[in-house]
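J.: everything below, folded, please.
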Amino acid sequence: MNSDNILFDGHDEWGQVQVIEQGPQRLLCFGPSDEQSRIITKQPWVLQHEYTRAMMLALLFCQPKRALVLGVGGGCLISALAHVVKGIKMTGVELRPLVTEMALAHFRMPQSKRIDIVHQEAGAFLAAGEHKKVDLLFADLYGADSVDDVQLQSDFIDDAAALVKEQGMLVLNCWEEHRHHDGLKTALAAHFPHCHSCPTADGNLVILAGRTPLSASLSQLREQAQQLSSKLGYPLTDSLGRLEPWG
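T.: Here you go, the predicted structure:
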């Protein structure tokens, strides 16, 4: 597009990293026709992708004081959580230091003593088991082509579950094709008896897994979603309307 302005175009050992400006928005891309992150430059906490908006449904079911984000990208989820949940402590795990550099330089990812960024492969980070337990664990591990298979594996789910508190929630960003992934279903069921999913128009499938049942009624959830929407900057009720039991 003629309106595109390339702010950065580089490579690391995992491939291309590109930052593109399109008017009031910025995109992080890992390859041709690949869009990893998108923000409105003046409001980086307002999530632009439907799947990231769906992941924030977790805030209806837990009030996180500590969160772990696997797959930082442009820092969109970190920005949203920092804006909406005051005082939250977060750790972001990102494989590629160059990606973190771009998130800080071009995507206004917040810097705070309450936010730690670790550069490590997410599976290895979880397997080490050294992080404090969290109320909320987001797994959004994607490469230039598709979801990282590591987050579909039983060892990954086992290690993630070990870090999620009893009242906490694990949230996975997958593809619609993973709705019938027997290995993933079995791994989640071993730890989380209450799983829900939210499909998106782009073919993503967001899975919310918890150990406790969702006790609020639909009307109560809608009221909470409307209240939360004003902080998020978009209508969370759109995603809530697609939430359904999964497993």
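J.: switch to C-alpha atoms for all contacts and neighbour counts from now on
T.: Will do.
J.: would you map the strands across this structure?
T.: 4-12, 15-22, 25-29, 37-40, 66-70, 89-93, 115-118, 134-139, 164-175, 194-199, 204-210, 244-245 (DSSP state E).
J.: before we go on, could you also do this sequence so I can check it against the first one:
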Amino acid sequence: MYKHEGQLIHQEHDEHGAIEIVETDGVRALHFGTDPRQSSMFMNAPDQLHSKYVRAMMAWLLFKEQPGNVLMIGVGGGLLSKYLLYQFPHCQIKAVEFRQAIVKIARRFFALPLDPRLKVKIADGAHYIKQQSQKMLEQHDLIIIDAFDDAGMADTMQGLNLFSACKTLLTDNGLLVINLWGTNKELFRQLSLEMGAVFNGRVLFLP
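T.: Okay, here's the model as predicted:
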């Protein structure tokens, strides 16, 4: 077990590894047995966004005022899903999470609501995207990928085929938002080239 600063209030293991909830100075955080926070929440303002990277992922608002049909890959603590529900009453969210235990944690410790506008599916995110792109039953005006394990961005959430499948699932003016935290320089360069190729150079990177 990683020795965290703060108070460890919950710990469990599933078949994919450790899950820990730690509270420090009024902030509750989700860890996967390592130091990096997977999600974090203000205890006195649970509907606000605490993590800087999550706030950065909301930069899509510069291009689209109202999300309608949203696909989220990776639930984590559910903070982004909860924020979208709170801020945009008319949006519909489909969230895909690989680990059932994480969804239970999000509901128990991070106040992820049971809301008819939010549908959660337990599945591999990359497989789900590729499967749905072949069926073409619906498209989304916003796709958010924030899928990580204890080492960084999940390996399955990378590659030219995945980005092409995402493009297929987007409406004509749809946006794809991806958290690339933890990628090394060479992988970042590779992903940048692949995204640029798929989206005809219309890619914006935030530090």
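J.: superposed, how do the two chains score by TM?
T.: After superposition, the two chains reach a TM-score of 0.88 (TM-score structural alignment, normalised by the length of the second structure), with 199 aligned residues with a Cα RMSD of 2.1 Å.
J.: can you put the strands of the first structure in a markdown table and add mean neighbour count and distance to Glu101 of the first structure?
T.: Listed next are those as a markdown table, based on neighbours: other Cα atoms under 10 Å; distance: least, Cα to Cα, whole Å:
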| stretch | mean neighbour count | distance to Glu101 of the first structure |
| --- | --- | --- |
| strand 4-12 | 12 | 11 |
| strand 15-22 | 19 | 11 |
| strand 25-29 | 22 | 12 |
| strand 37-40 | 22 | 14 |
| strand 66-70 | 24 | 16 |
| strand 89-93 | 22 | 13 |
| strand 115-118 | 16 | 11 |
| strand 134-139 | 24 | 20 |
| strand 164-175 | 22 | 23 |
| strand 194-199 | 21 | 31 |
| strand 204-210 | 26 | 27 |
| strand 244-245 | 12 | 37 |
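J.: could I get these as a markdown table with distance to Leu47 of the first structure?
T.: Below are these laid out as a markdown table (distance: least, Cα to Cα, whole Å):
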| stretch | distance to Leu47 of the first structure |
| --- | --- |
| strand 4-12 | 20 |
| strand 15-22 | 16 |
| strand 25-29 | 12 |
| strand 37-40 | 7 |
| strand 66-70 | 15 |
| strand 89-93 | 17 |
| strand 115-118 | 19 |
| strand 134-139 | 15 |
| strand 164-175 | 15 |
| strand 194-199 | 16 |
| strand 204-210 | 15 |
| strand 244-245 | 22 |
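J.: how about the ones you listed, which one is nearest His49 of the first structure?
T.: For the strands of the first structure, proximity to His49 of the first structure was assessed by Cα to Cα; strand 37-40 is nearest, at 7.2 Å.
J.: give me the spatial nearest neighbour of the residue in the first structure that Cys91 of the second structure lines up against, chain neighbours excluded.
T.: Using TM-score structural alignment, the partner of Cys91 of the second structure in the first structure is Ile88. By the measure of Cα to Cα, 6 or more residues apart in numbering, the closest residue to Ile88 of the first structure outside its immediate chain neighbours is Lys65, 4.8 Å from it.
J.: centroid-nearest residue for the second structure?
T.: Asp146 (2.8 Å; Cα atoms, centre = their mean).
J.: report the longest helix in the second structure, please.
T.: helix 185-198 (DSSP state H).
J.: how about residues contacting that helix?
T.: Helix 185-198 of the second structure has contacts (Cα atoms under 8 Å, 6 or more residues apart in numbering) with Gln158, Gly159, Leu160, Phe163, Ser164, Lys167, Leu180, Gly201, Arg202, Val203.
J.: same check on stretch 90-97 of the first structure?
T.: With Cα under 8 Å, 6+ apart, stretch 90-97 of the first structure has contacts from 12, 14, 66-73, 78, 100, 114-122, 125.
J.: gap between Gly129 of the first structure and Cys198 of the first structure?
T.: 29 Å (Cα to Cα, to the nearest Å).
J.: ok, the counterpart of Gln167 of the first structure in the second structure - contacts?
T.: Alignment note: Gln167 of the first structure maps to Asn173 in the second structure; criterion TM-score structural alignment. Applying Cα under 8 Å, 6+ apart, we find Asn173 of the second structure in contact with Asp141.
J.: picking up where we left off before, what about the counterpart of the residue nearest to the centre of the second structure in the first structure, distance to Ile117 of the first structure?
T.: Matched to the first structure by TM-score structural alignment, Asp146 of the second structure sits across from Asp140. Counting by Cα to Cα, the separation of Asp140 of the first structure from Ile117 of the first structure is 15 Å.
J.: thinking again about what came up before, thought the match of Cys91 of the second structure was touching Ala82?
T.: Yes - if you go by Cα atoms under 8 Å, Ile88 of the first structure and Ala82 touch, sitting 6.5 Å apart.
J.: between these two, who's got more neighbours?
T.: Ala82 (21 against 16; other Cα atoms under 10 Å).
J.: might you report the residue contacts of the more buried one?
T.: Per Cα under 8 Å, 6+ apart, neighbours of Ala82 of the first structure: Ile88, Pro110.
J.: against Val147 of the first structure, how distant is it?
T.: Counting by Cα to Cα, the gap from Ala82 of the first structure to Val147 of the first structure is 25 Å.
J.: try Pro110 of the first structure
T.: Taking Cα to Cα, one finds Pro110 of the first structure at 25 Å from Val147 of the first structure.
J.: counterpart of the residue nearest to Ile88 of the first structure in the second structure?
T.: Lys65 of the first structure maps onto Gly68 in the second structure, by TM-score structural alignment.
J.: translate Glu121 of the first structure into the numbering of the second structure.
T.: Counting by TM-score structural alignment, Glu121 of the first structure corresponds to Asp124 in the second structure.
J.: distance of the residue nearest to that match when sequence neighbours are not counted from Ile105 of the second structure?
T.: Closest residue to Asp124 of the second structure apart from its sequence neighbours, by Cα to Cα, 6+ apart: Phe98 at 5.0 Å. Using Cα to Cα, we find Phe98 of the second structure at a distance of 13 Å from Ile105 of the second structure.
J.: Ile9 of the second structure now?
T.: Distance from Ile9 of the second structure to Ile105 of the second structure, by Cα to Cα: 12 Å.
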